[in-house]
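**Q** Quick one: sequence plus predicted model below, questions after.
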Amino acid sequence: MTHYPILVTSDIVCPWCYIGHTRLTRAITAHKERYPNDTFHLKYLPFYLNPPPHLDSSQNLPAFPVTSVNKRAYYAAKFGPERGRQVEVRIVSAAASDGLSFSFGGNTGISRNGHRLVYYAQTHGGEEAQNKVMLGLWRRYYEREIDITLLETLVEVGVESGLGSAEKVREYLESGRDGEVVDRLAEEQRGGGISGVPNYVVADMWEVSGAQEPEVFLQLFRRWKDLEVKGQVKGVEEGDGAGKGVGACL
């Protein structure tokens, strides 16, 4: 039996992170068909594509409300109207090839509270709760045009993920707790050289940047198993990293 720890740095409002998750899941499923006793452990780390304003000032902003804007207007402002439309078409097409039905309607905003909910799930519900929160947020944001900056949306996801009653989840979110922890974790990822997401570190040895195809991950899973069989799980060259920069949010 082989155990594969995978660190995933992502932002909830990065479409390639959801696509990348889907592709990684397909790789894990394919691997376990051949090696059913192998195990995988995913841990998500936060990344801010749009850092909260308080990080650049001395402001101590309340957790809610969070300003959100029309998603298409945001992309038009970021990339320009024509390129914004091209980005949307490309992402929707890539998502469809992985069985996802993306829609760019609805609003977008700072993802800090969503990352706080993920952190709360990790510390109070474990990996299963973490994964449910990530999927709950992604599905609402990309497939249902739901604003995930809203308190009630986050409360709903927390309850669905088994984090307690609506009152308990709401109290945590409104309190602003763990905000500084999440900020620090996000800054550590950027300070560590990550400039785009998703970013994966497989078995503490290989870095994969972007929403790579399942075969990229499968190759690393097989490589790790071969090294383990040979007793050579240390000392792999830095150049053995795979798949840099394809399908990433910057």
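**A** Happy to help now that I have it.
**Q** going forward, measure contacts between C-alpha atoms and count neighbours the same way
**A** OK.
**Q** so how far is residue 85 from the closest residue to residue 68 other than its chain neighbours?
**A** Distance criterion CA to CA, 6 or more residues apart in numbering; nearest residue to residue 68, sequence neighbours excluded, is residue 109 at 4.3 Å. As judged by CA to CA, to the nearest Å, residue 109 and residue 85 stand 19 Å apart.
**Q** ditto for residue 3
**A** 42 Å.
**Q** contacting residues around residue 199?
**A** Residue 199 sits next to 8, 9, 10, 207, 208, 209, 210 when contact means CA atoms under 8 Å, 6 or more residues apart in numbering.
**Q** Residue 39 contacts residue 2, doesn't it?
**A** Yes: using CA atoms under 8 Å, residue 39 is in contact with residue 2, at 6.4 Å.
**Q** could you dump the contacts of residue 199 to JSON lines with neighbour count, secondary structure and distance to residue 31?
**A** Formatted as JSON lines, these follow (neighbours: other CA atoms under 10 Å; DSSP: H, G, I helix; E, B strand; the rest coil; distance: CA to CA, whole Å):
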{"residue": "8", "neighbour count": "24", "secondary structure": "strand", "distance to residue 31": "18"}
{"residue": "9", "neighbour count": "24", "secondary structure": "strand", "distance to residue 31": "22"}
{"residue": "10", "neighbour count": "30", "secondary structure": "strand", "distance to residue 31": "23"}
{"residue": "207", "neighbour count": "21", "secondary structure": "strand", "distance to residue 31": "19"}
{"residue": "208", "neighbour count": "22", "secondary structure": "strand", "distance to residue 31": "17"}
{"residue": "209", "neighbour count": "25", "secondary structure": "strand", "distance to residue 31": "20"}
{"residue": "210", "neighbour count": "22", "secondary structure": "strand", "distance to residue 31": "20"}
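**Q** next, the one to line up against it:
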Amino acid sequence: MLLNIDLVSDFVCPWCFIGKTRLERALADLRAARPEVETHINWLPFFLNPDTPAEGEPYRAFLEAKFGGPAAVDAMWAKVAEAGAPDVSFAFDRIRTRPNTLPAHRLIYRAQASGAAADKVARLANDLFVAHFQQGRDIGDIDTLVELASPDGGKADAFRNYLKSDADADTVRRMAGQVQQQGISAVPFFIFNRKIAVSGAQSAGALGAAMLQALE
């Protein structure tokens, strides 16, 4: 029995980091209860701010302009940190750049399209979230992305050449557009076997219940 999971997210969305982590917990519980079920995650791109410059923009200044000043940003960070605990920890104060996430989404698309093992795709996605939210690294920077995609240095030149090109950029943008045409306007968003949809960083229990319902 197969459970297909479409996961719509953006790597600069803290709720997506929380949602991804809770999905992993729900999947672990599902495998323990239903070992006959095979699961497959299909990562789909979403752009929280499609107008982000290619070189990125100052993180704190962007948020203060969007949410109404320093106090509002501090309150938002506290709310997210409280909601994420104990599943996810954040180091918002380390983040200097709000990156354009097109290159990061292209890396995930390339991995999936090339048939990379599911655990490698999941590891890369997690590393992108960790780099941004816990290490404060610029995941729009080519050097950073190459290191994340090739931590042992293997195929580093191939990843660098890929990221320097425009390969798959139009495809990823088109995929993001198709997601929005389906009415998805907020992330994370989960679709289980194209039957059950769940919006937001729901609890592992809620995600697990949705998965079981989709398997019926």
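**A** Received, thanks. Every value quoted in this text rests on a predicted model; they were computed, and no experiment measured them.
**Q** picking up where we left off before, tell me the counterpart of the residue nearest to residue 68 of the first structure in the second structure.
**A** In the second structure, the residue paired with residue 109 of the first structure is residue 99, using TM-score structural alignment.
**Q** What segments of the second structure are strands?
**A** Counting by DSSP state E, residue ranges of the strands within the second structure are 2-9, 38-45, 57-58, 97-98, 189-192, 196-199.
**Q** average distance between the first one and the first structure?
**A** Looking back up the chat, that one is strand 2-9 of the second structure. Following the fit onto the first structure, the mean deviation recorded for strand 2-9 of the second structure is 0.7 Å by mean CA distance after the TM-score superposition for the first structure.
**Q** Compute the inter-axis angle for that strand and strand 38-45.
**A** Orientation check (axes from the mean of the first three to the mean of the last three CA atoms, to 10 degrees): strand 2-9 of the second structure against strand 38-45 gives 20 degrees.
**Q** What helices and strands are in contact with strand 2-9 of the second structure?
**A** The contact analysis (3 or more CA pairs under 8 Å, 6 or more residues apart in numbering; DSSP states H and E) places strand 2-9 of the second structure against strand 38-45, strand 189-192, helix 204-215.
**Q** swap in the last one?
**A** Taking 3+ CA pairs under 8 Å, 6+ apart as contact, the helices and strands that strand 196-199 of the second structure lies on are strand 189-192, helix 204-215.
**Q** okay, the shortest one sits on what stretch of the first structure?
**A** Mapping strand 189-192 of the second structure onto the first structure (TM-score structural alignment) gives residues 199-202.
**Q** Name the residues of that stretch that come out as buried.
**A** In terms of neighbour count (16 or more other CA atoms under 10 Å), stretch 199-202 of the first structure has its buried residues at 199, 200, 201, 202.
**Q** any idea how far the closest residue to the third one other than its chain neighbours lies from residue 176 of the first structure?
**A** Going back to what we said before, that points to residue 201 of the first structure. Nearest residue to residue 201 of the first structure, sequence neighbours excluded (CA to CA, 6+ apart): residue 207, at 4.5 Å. Applying CA to CA, the value for residue 207 of the first structure to residue 176 of the first structure is 32 Å.
**Q** how far apart are the longest helix seen in the second structure and its match in the first structure?
**A** With secondary structure taken from DSSP state H, the second structure has its longest helix at helix 14-33. Following superposition, helix 14-33 of the second structure is found to deviate from the first structure by 0.8 Å on average (mean CA distance after the TM-score superposition for the first structure).
**Q** Please work out which residues of the first structure line up with that helix.
**A** Going by TM-score structural alignment: helix 14-33 of the second structure matches residues 15-34.
**Q** Which positions in the matching stretch come out as buried?
**A** Neighbour count says stretch 15-34 of the first structure has 15-24, 26-28, 31 buried, by 16+ other CA under 10 Å.
**Q** can you check stretch 203-216 of the second structure too?
**A** For stretch 203-216 of the second structure, a neighbour-count test (16+ other CA under 10 Å) marks 203, 204, 207, 208, 210, 211, 214, 215 as buried.
**Q** And the last one, how far from residue 103 of the second structure?
**A** Separation of residue 215 of the second structure from residue 103 of the second structure (CA to CA) stands at 34 Å.
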